[in-house]
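Peer 1: What follows is a predicted protein model with its sequence.
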Amino acid sequence: MTTAALGTQQGIGTSPQRPDGTLKVTGEFAFSSDLWADRMLWGATLRSPHPRARIVRVDITGAVATTGVHAVLTAADVPGAKRYGLEDRDQPVLAIDQVRYAGEPVAIVAADHPETARRACAAIVVEYEPLPPITDPVAAIDSADTVHDRGNLLRHVPIRKGDQSVTAPVVVTGEYEVGMQDQAFLGPESGLAIPAEDGGVDLFIATQWLHGDLDQVADCLGLPASKVRLSLAGVGGAFGGREDVSMQVHACMLALHTGRPVKMVYSREESFHGHVHRHPARMWYEHGADTDGRLVYVKARIVLDGGAYASTSKAVVANATTLGVGPYTVDNVLVDGYAVYTNNPPCGAMRGFGAVQACFAYESQMDKLAAALGMDPVDVRTRNAIAPGDTMPTGQVVRGPAPVADLLDRVRAAPQPPDRGGDLRELPGGVANTTHGEGVRRGVGYGVGIKNVGFSEGFDDYSTARVRLEVVGGEPAAVVHTAAAEVGQGLVTVQAQIVRTELGVDQVTVATADTTIGSAGSSSASRQTYVTGGAVKAACAAVRRELGRRIGRDDFALQGGKLVTGEGELIADLADVLGDVPVEETVEWRHRPTTPLDPLTGQGDAHVQYAFAAHRATVDVDVELGLVRVVEIVTAQDVGRALHPQSVRGQIAGGTAQGLGLAVMEEIQVDGGLIRNPSFTDYLIPTILDVPPMRIDVLELGDPDAPYGLRGVGEPPTISSTPAIVAAIRAATGLALNRVPVRPEHLTGT
């Protein structure tokens, strides 16, 4: 068949206005926290104050007696499976006989006012027997004292490639640490559960994975999946923090118990306890190279603190380990990655998913290697840069473009920012007038990173799309329906662009994502444009085939609501071909398969696609006061094909800003298993005053295996921006700086 669409002015490669854009800017967009229903009750959660304790007794008498309270539920009231989890069903819906982290849910309440629900929670009496918390992940690996009965080691991933006994004339070593970062989405967890007449429940929820939630919620409610219906509510950011279930089961339990709608909205402090965070990491690296700067071997040990429950820790440590050498060609590799249970807050998915932690370590090592060799830090990277046809530490051959050296050359060649002027706003500390520049030093640093796109290790990664082509008001129109979660990345816009491109119609409606259609997987791993975009494209192809069958020919193009020949001659109006019988096609689309890692050697074709980004950071540091100002960031990234160029640049800028946050600002302070800064007053995220001008160089080299040649965009900029900024601070100060975020005391020795 030689059908084609000649596109529209808002097809792929253009940047049409996002349908939610104006509403969000004006404050009119309905987020999940804005949901409302008649006779609605409010839910609240009682959480453990202890990181580890036995539950001796729970007395709900005072809460039940509180006026306005309609339900008080504990673990005994969970109607189905008592535990849930994305990979391991190890997390109790409500604590059963012990708590394993501070903030673990113990009981839930429904009341006619949110303050009444909170007061009822405070009236619940829980008698605890506190136990010494396990908080050191390194010590926990071999400890006889365990968080769970099966031991503290969640997963060990070994990578073995080449000669493990090889030596090299130039060797650099380092120990590195990454603190716990929060996704810091602006819309806290919220949702609305409404009991249904069939005994089931409808849940409107801000999430990243509707069907992932559905599987867990239905099991815990003891209901068939057909009686639990999830619809995507307005999502106020995600970045991995909404992959796991939070209050989904709780809201549904309360709704089914009371027979009334129940809404739950977390406070900001509760949100810090209610979702997973980025894994803190401790990493030990050894790089060996020849005197020309070519890598001979890399050895590493990576330990990730998974916290109290598994979440996605097994996949995160696999990413950290398989990508732990970076975008470099190395014949000999020995890497061991460990994900460990502790009584610290649970950790799971966050933008960059394991690759962020490893990149900080291996890029710091590349700078050390350059210094030991007396080489330029970019030259040592480009000399070892991976290229198409090279093999990863897992033995997987790199397919398609891998422009690592080109990306580095581009950021190096960009013009340097001008020297600072006399404006106080251009100095560290800004208008606070803390310095007049006496102790300010400038530094420049580089970073380059690698990230896998899509689910890995043989996971059945697919998406489902339904496309309906019909006549509305005498004009052809299309409706596209998937379960893919729009979490702010612009996926709704891209789906419409694909349909316009493939079917040549301007009027496209994107239906609300829900579980009445097959799964689209999670909005994570930079996969949705690739996988759901691929599914929408395939569904459009099925629609075109049906159109060809109706007109009895397969050599036609779609243009402006008409079927034309390749030469542009009219065959028929699309509205006439459709008539009163719309065309509707549903397709499941999968990318090329992956394979599990060998459990002994870590060898295997584990990943679908690799994405690369490079950064150059320029910073000013007041070496006397320990203040840092990021002056400029230059970045280059291969996106394969920019389906919505403006959104692509926005993703790169936003990801870079999150990497900046990890470099110099963001860390959840955990002391003895307790979060000490659960607020945006004490947990700092970059504002517009902290984010510098950015030069963004977008390459479109095209991946032959991907729809339209696209490559996942959202995560790579978060990965390489952090080490570039820290390298620039090192260049300005001469300090080792082996931990992020970099704090003022690290720069002044105080």
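Peer 2: Sure thing, it's come through.

Peer 1: from here on, contacts and neighbour counts on C-alpha atoms
Peer 2: Will do.

Peer 1: Tell me the buried residues in stretch 12-21?
Peer 2: 12-16, 20 (16 or more other C-alpha atoms under 10 Å).

Peer 1: repeat for stretch 598-616
Peer 2: In stretch 598-616, counting by 16+ other C-alpha under 10 Å, buried: 598, 601-616.

Peer 1: Straight-line length of it, end to end?
Peer 2: 36 Å (C-alpha to C-alpha, to the nearest Å).

Peer 1: which one among the buried residues of stretch 12-21 gets closest to residue 325?
Peer 2: residue 13 (33.9 Å; C-alpha to C-alpha).

Peer 1: Could you report the neighbour count for the closest residue to residue 651 other than its chain neighbours?
Peer 2: Ranked by C-alpha to C-alpha, 6 or more residues apart in numbering and with sequence neighbours excluded, the top spatial neighbour of residue 651 is residue 714, at 5.4 Å. For residue 714, the neighbour count with other C-alpha atoms under 10 Å is 28.

Peer 1: quick one: the strands in the stretch 651-750 of the chain?
Peer 2: Along the stretch 651-750 of the chain, the segments classed as strands by DSSP state E, counting those that start in this stretch run 670-671, 674-675, 694-699, 739-740.

Peer 1: does residue 538 really touch residue 589, like I thought?
Peer 2: Yes - using C-alpha atoms under 8 Å, residue 538 makes contact with residue 589 at a distance of 7.1 Å.

Peer 1: of those two, who's got more company?
Peer 2: Under the neighbour definition other C-alpha under 10 Å, residue 538 and residue 589 were set side by side, and residue 538 has more, 23 against 20.

Peer 1: so how far is residue 495 from that one?
Peer 2: With the distance defined as C-alpha to C-alpha, residue 538 ends up 12 Å from residue 495.

Peer 1: can you check residue 124 too?
Peer 2: From residue 124 over to residue 495 (counting by C-alpha to C-alpha), the distance is 48 Å.

Peer 1: Please compare the first structure with the one that follows:
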Amino acid sequence: MVRGASVGQEPPAAESAAATRLTFVVNDRPVSVQAHPARPLLDFLRDELDLTGAKLACDRRAECWACAVLVDGRVVAACVTPLAQVAGKRVTTIEGLGSPDALHPLQAAFVDAGAVQCGFCTPGMILAAKALLDQKSEPTRAEVAHAMRKHLCRCTGYVKIVDAVLLGAAALRGEEIGGGLAARAVGPAPGPRPAAVEGPVSVTTAVGRPVRSRDGVLRATGRHRFGGDLRRAGMLHAKILRSPHPHAEILGIDVSAARALPGVFAVLTAADIPGKNSAGFMGEDQPVLCADKVRYVGDPVAVVAATSEAVAEQALARIRVEYRPLEPLFNPFDALRPGAPRIHSGGNLFATRGLVRGNPAQGFREADVIVEQCYTTPYQEHAYLEPEAGLAYLDEEGRLTIATGTQNPHDDQRVVAALLGLPLDRVRIVNTESGGGFGGKVDTSVQGVLGLLVHRLGRPVRLAYTRAESFLATTKRHPFYLHYRMGATADGRLTALEAEIVVDKGAYASTGWSVIFRGVIHGTGPYEIPHVRVHCRGVYTNQSIGGALMGFGATQVAFAVESQLDLLAERLGLDPLDFRLRNAFRPGSTTATGQRLEGGVHIRECLEAVRPHYIRALVEARHARSLASQGHLRRGVGLACGWFGIGVSGFRHPGRRADAAAELTPEGRVRIYTGCAEMGQGSNTALAQIAAEAFGLPYEAVELVTGDTAQVPDAGATVASRGTYFSGHAVLQACERLRERLASRAGRLLEEDPGQVICEAGAFRSRLDPGQRVPLRELAAICRAEGIGLRAEGSLTSRVTDLDEETSQGIPYETYNYDTQLAEVEVNTETGDIRVLRLTAAFDAGRTIHPVKIAGQYEGGMTFGLGYALREGFEPGRTFSFTDYRLTRMDQMPEIVLINLDRPDPAGPFGAKGVGNLPANATAPAIAAAVRHATGVHLTAVPFTPDSLRRALVQI
């Protein structure tokens, strides 16, 4: 007998200590409590005082500082601060600093500067900034980064956070900052700084303005409730038993001892599932609880509900599972060998995809230079600061309701309903808006087992993953093994590309189909290549599940194709920028799938926008080399391009459609209903801006209802940069239809042709006689009395085509976004350390909806790419913490310079097309090119660690 593994935390040592009377002050209110002196302050604040602005994100290891509070003005990590240490002192949490109606200047600055994305780290960041500014009223950017270096953020890339601290510092010094509080330039860093955020927008043009996000205010004040912040009277706590084996048969599970433990209400296994025991966004091969086999370390085997997490952990320890270990397959090549054990009954080959255009053999005959190389890319962890968490209960109508952060509420609803054998309308998913997603919350996590427990028990149940559990049990970026061969003529024209790609799928399907598909389609880069053959195999292994992660598929192949272009340029004696420019797409180009690109094709403009920075960087690198020719520091410059097709991909899947609705309220406001999932990317704000623009209303006159499957239409998964483009189109269409209906009735009231009636300042008025107007509130009452509908639906069904199974010819995406990134590095040839000095990027994401938010999203994506390139190393079953997994911190950031082309795309809503999945793709190859320029080493494996670079330097 071998029991399963639980991935949790030991109960705090406080539980065994003697309670004592402690008194202190929290947010100016005296607290006197009989408590264990060693109890963590964080637990007391959250569980006893319901102050949930401070977050638990790192398993009480003080690795992330999302739990930060002030104690007598000094910032501390509340997760490791015992109550005894605050006795007689003053504690300030984010809730005590300001409120949504009375923001502290730092809270206002964080919202206005775009420093609040998902908001999970924001309370701790703001309090750390306050502690700094209380000591130093006018810090430099470097001083801010150093003082806040312990605080992790996965969304922003830190640039906007430093901006916000400096903006808040100026406000606290009493300096005038625009429109009421407006921005003088703060700090010397080049690139777009935060525009002055205007007060309530009182004109009808909302798109393109840095309006203040309403959800940002809630996050900056600690009032937003994430899944792990939710509580209900009488709720139970759940814990999951997970497999310690990568590959094994389950011979038996004995839960009797666990069920007998006082405080345990349920211990469930696969045998207790009444419906379909499977999940998976694009292939339902993943059991919610494993019945007869486990396929990776972390596979769920049983779930417990008990009166506390501590009791639930004790129950897990009493479950006995009998396993028969099977041979594990840890890489796709072992999994493909003849006679290898089958991970799934259908075999270990998950999927294949090919792309063929022209005659590659002919293309290589035409080439004067051919380069061939193998590349590898690794796992990458999403590392969103909010671990998976949720609360399930029966709502007032008796519906099973699951409140959690998700990118895919309606698909979650379908999975849970099928699991329990319930009608779809008896399951309700409420998206609490994630503390980061990046693709990792498109698959179900807590939803299935929470639904199972509440369906069985009829009472509320809470489940929150530990950080270790999140590392162990959730999806990652797929590792790719790539063999590339490319040819070009002497004058720099690409003639042919062949690529053989093998993808480590991990244990289950997840979004693997789309990752493989996208890797094949994007495998040429944004370049015209007449002869192409790409073949890709996705292979099951007994490793962590490969899923969706920012750029999924496009990120991996970008490293290979851009590195090949640098080899070709060197062999041909051509400048890398000019070589790319010679082959880059332009309007009228045809992609390798045969798609003709008409409008919105601006990769060439991206290259040209970067050119002056590239020339300056080359001059500076040559000068640095002349000054330090005998030293160990080498300067290098490199560039790379990226592209990303908007949408899930061109094959049959619900991702082709998004729905929305618009409604005129009795108060004369427009209310938007959308399933688009906010996770920090700013979709709530952008969709409200689109609605305001479409209706001719001020931004503040638009309300949003999001994420509740009982109220909103299905928008599909918020993934693959679908939010602005797909849901934006759906919202735009709904608003236009409602506006036209109302304009028709207003025209009759005004005795005016409906075509001459416009909406402005809360009323419909005559275009010819502005004095003739009917307020929206009055119009709503009239329409309601006459039975005229005050709600309209909108949708977008993507106009992509199903691609040929063998050649992938067709239209996989409606439109694409593009970028060029320039990296400037300094390499220490003794230690192998790579220091990125500056990243410059020019990007085409269509027309800008919100200039501050799009810049912040791009900076955050580049930081993903920076960590991917240099330091993020995930090992399945061995990486459990932010000490093991090294995220980029604030004081490790290079200077970032952004150039937003802001060119409307004819296909997008108001010309927009989204940006979220683009910026991580070109960063690693640009850095690799810069290292090659500095040292002569051609890097072929991500990440570029000091050890790997030192080994490579020895070989040249």
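Peer 2: Now that the structure is in, tell me what you want to look at. Note that the coordinates shown come from a computational prediction; the quantities given were computed from them, not determined experimentally.

Peer 1: Looking at residue 124 and residue 495 of the first structure, which one has more neighbours?
Peer 2: The neighbour comparison of residue 124 of the first structure against residue 495 (other C-alpha under 10 Å) goes to residue 495, with 27 against 21.

Peer 1: count of neighbours near the aligned residue in the first structure for residue 276 of the second structure?
Peer 2: Residue 276 of the second structure maps onto residue 81 of the first structure when the alignment is built from TM-score structural alignment. Using other C-alpha under 10 Å, residue 81 of the first structure is surrounded by 16 other residues.

Peer 1: same check, this time on residue 230 of the second structure
Peer 2: Neighbours of residue 230 of the second structure (other C-alpha under 10 Å): 17.

Peer 1: Just give the closest residue to the aligned residue in the first structure for it, not the sequence neighbours.
Peer 2: Under the alignment by TM-score structural alignment, residue 230 of the second structure pairs with residue 35 in the first structure. Distances taken as C-alpha to C-alpha, 6+ apart place residue 192 nearest to residue 35 of the first structure, at 6.7 Å, with adjacent residues excluded.

Peer 1: any idea what that neighbour aligns with in the second structure?
Peer 2: In the second structure, residue 192 of the first structure lands on residue 391 (TM-score structural alignment).

Peer 1: Please identify the helix or strand for that match.
Peer 2: strand 389-394 (DSSP states H and E).

Peer 1: Average separation of that strand from the aligned part of the first structure, please.
Peer 2: Once fitted to the first structure, strand 389-394 of the second structure is off its aligned match by 0.9 Å on average (mean C-alpha distance after the TM-score superposition for the first structure).

Peer 1: Provide the contact partners of that strand at residue level.
Peer 2: 227-228, 230-231, 400-405, 446-447, 450-451, 454, 458-465 (C-alpha atoms under 8 Å, 6 or more residues apart in numbering).

Peer 1: Going by neighbour count, which of those residues are buried?
Peer 2: Here, 16+ other C-alpha under 10 Å leaves 227-228, 230-231, 400-405, 446-447, 450-451, 454, 459-465 buried among the contacts of strand 389-394 of the second structure.

Peer 1: which residues does the match of residue 230 of the second structure contact?
Peer 2: 191-192, 263.

Peer 1: Nearest to residue 40 of the first structure among those residues?
Peer 2: residue 263 (6.9 Å).

Peer 1: Identify the residues contacting the equivalent of residue 44 of the first structure over in the second structure.
Peer 2: For residue 44 of the first structure, the aligned residue in the second structure is residue 239 (criterion: TM-score structural alignment). By C-alpha under 8 Å, 6+ apart, residue 239 of the second structure lies in contact with 6, 303-305, 309, 312-313, 316, 463.

Peer 1: if we can go back for a sec, any chance of the strands of the stretch 651-750 of the first structure in CSV, plus mean neighbour count and distance to residue 307 of the first structure?
Peer 2: What follows is the strands of the stretch 651-750 of the first structure, written out as CSV (neighbours: other C-alpha atoms under 10 Å; distance: least, C-alpha to C-alpha, whole Å):
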stretch, mean neighbour count, distance to residue 307 of the first structure
strand 670-671, 13, 11
strand 674-675, 20, 12
strand 694-699, 18, 35
strand 739-740, 22, 19
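
Peer 1: buried residues in whichever strand or helix holds residue 42 of the second structure?
Peer 2: Residue 42 of the second structure belongs to helix 41-47 when assigned by DSSP H and E. By neighbour count on 16+ other C-alpha under 10 Å, the buried set for helix 41-47 of the second structure is 41-46.

Peer 1: Which residue range of the first structure does that helix align onto?
Peer 2: Using TM-score structural alignment, helix 41-47 of the second structure pairs with nothing in the first structure.
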